[in-house]
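Enquirer: Turn this into a structure:
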Amino acid sequence: MNKEAHQKIIDQGRGFIDLVLEPHGFTYEVLDCGNSSGGYFTQAAFTRPDRRLTFSYRWAIGCAVYHCQGESTSHEALMEYLGVDRQSAYVWFDRSDPMSGFQSLAKDISAYLQSFLTGSADDFTKLIRECMENRKPNG
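Expert: From the prediction side, this is the model:
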């Protein structure tokens, strides 16, 4: 994939997430982008003063992580903690479709993470901490 095609996917895909986050004061920013041995990549964030969602994109969206008041956790971990990992669109998205991950992440945020959108920073930080304290060990 060339740089222009990569950027087009990012621009189209982030539009799905913008629809959910912009009304709540989030703005989009690119943190890093470039070409490496695995191809073009982008690391970006949706931010507002008290919290942010970071993600990466190379061949599909990945590493979606929520940050608030110095705490952070992955989207997958939050879905598991909330007991909706089997219903999560993002956990099961079609990695062969470049838009699927963006659409799925936006759908999950709307359906399961109102606390990220409208809750207080203290309440969302509490959710992150509880999630991390109750994580199931891998394996």
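Enquirer: Could you use CA atoms for every contact and neighbour count after this?
Expert: Noted.
Enquirer: longest helix anywhere in the protein?
Expert: Secondary structure of the chain per DSSP state H: the longest helix is helix 3-21.
Enquirer: middle-most residue in the chain, spatially?
Expert: Note on the chain: the residue nearest the mean C-alpha position is residue 64, at 3.4 Å, using Cα atoms, centre = their mean.
Enquirer: ok, and the closest non-adjacent residue to that residue?
Expert: Leaving aside its chain neighbours, residue 64 sits nearest to residue 55 (4.4 Å; criterion: Cα to Cα, 6 or more residues apart in numbering).
Enquirer: one more to put side by side:
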Amino acid sequence: MSTPQDELVEGVDWLRPLMEANGFEFSLGETGTGSGGTFATGQYRRGDRVLTFSVRYGLGMVEYKVGQSGITHEDFLRYSGAWGRHAYPNFGGTVQASFSALKQDLANHVQVFLSGTDAEFLAVVRARDAEPNKYKGFASLGGRR
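Expert: Just a heads-up that it's a prediction; the model follows:
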């Protein structure tokens, strides 16, 4: 039976070509057992840009940071207008399928984090900060206002 750390390391193999091509380096983060079970975290970093993710029973929280400004994968997709065309989250699949889906999103919808300017990335964060509840409740189901 695979551990969350095994699953995370395998998942990193899906992301590695894309991330390394954009100058990011991987490091394993915290691993252990919490109230929700065994988990592992990891991150890709290039300078002050960091992609963090976790594995417990599946690929969990995915977050992007530039400097002190961060945004979850789901919020990035929603506030950048890519929600509805995304591959991750892909509920019900394997951890490896989730990492593959995340790689698709990185290549197709999150290029601004990989190779864009800080200003381009921060524009999405500012849009979220300006209307933090825009996609809460029923609006989070994907409908547009």
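Enquirer: related to what we said a few turns ago, state whether the residue nearest to the centre of structure 1 is indeed within a helix.
Expert: No: counting by DSSP: H, G, I helix; E, B strand; the rest coil, residue 64 of structure 1 is not found in a helix; it is strand.
Enquirer: Which position in structure 2 pairs with it?
Expert: By TM-score structural alignment, residue 64 of structure 1 lines up with residue 62 in structure 2.
Enquirer: quick one: its match and residue 1 of structure 2, what's the gap?
Expert: Separation of residue 62 of structure 2 from residue 1 of structure 2 (Cα to Cα, to the nearest Å) stands at 24 Å.
Enquirer: Would you state the helices of structure 2 in chain order?
Expert: Secondary structure of structure 2 (DSSP H): helices at 4-21, 73-80, 95-108, 111-115, 118-130.
Enquirer: TSV please, covering the ones you listed and showing distance to residue 44 of structure 2.
Expert: Below are the helices of structure 2 laid out as TSV (distance: least, Cα to Cα, whole Å):
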stretch	distance to residue 44 of structure 2
helix 4-21	7
helix 73-80	14
helix 95-108	13
helix 111-115	11
helix 118-130	16
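Enquirer: how about these, which one is nearest residue 34 of structure 2?
Expert: Nearest to residue 34 of structure 2 among those is helix 4-21; the distance by Cα to Cα comes to 12.4 Å.
Enquirer: got the buried residues for the closest one?
Expert: For helix 4-21 of structure 2, burial by neighbour count (16 or more other Cα atoms under 10 Å) applies to 4, 5, 7, 8, 9, 11, 12, 14, 15, 16, 18, 19.
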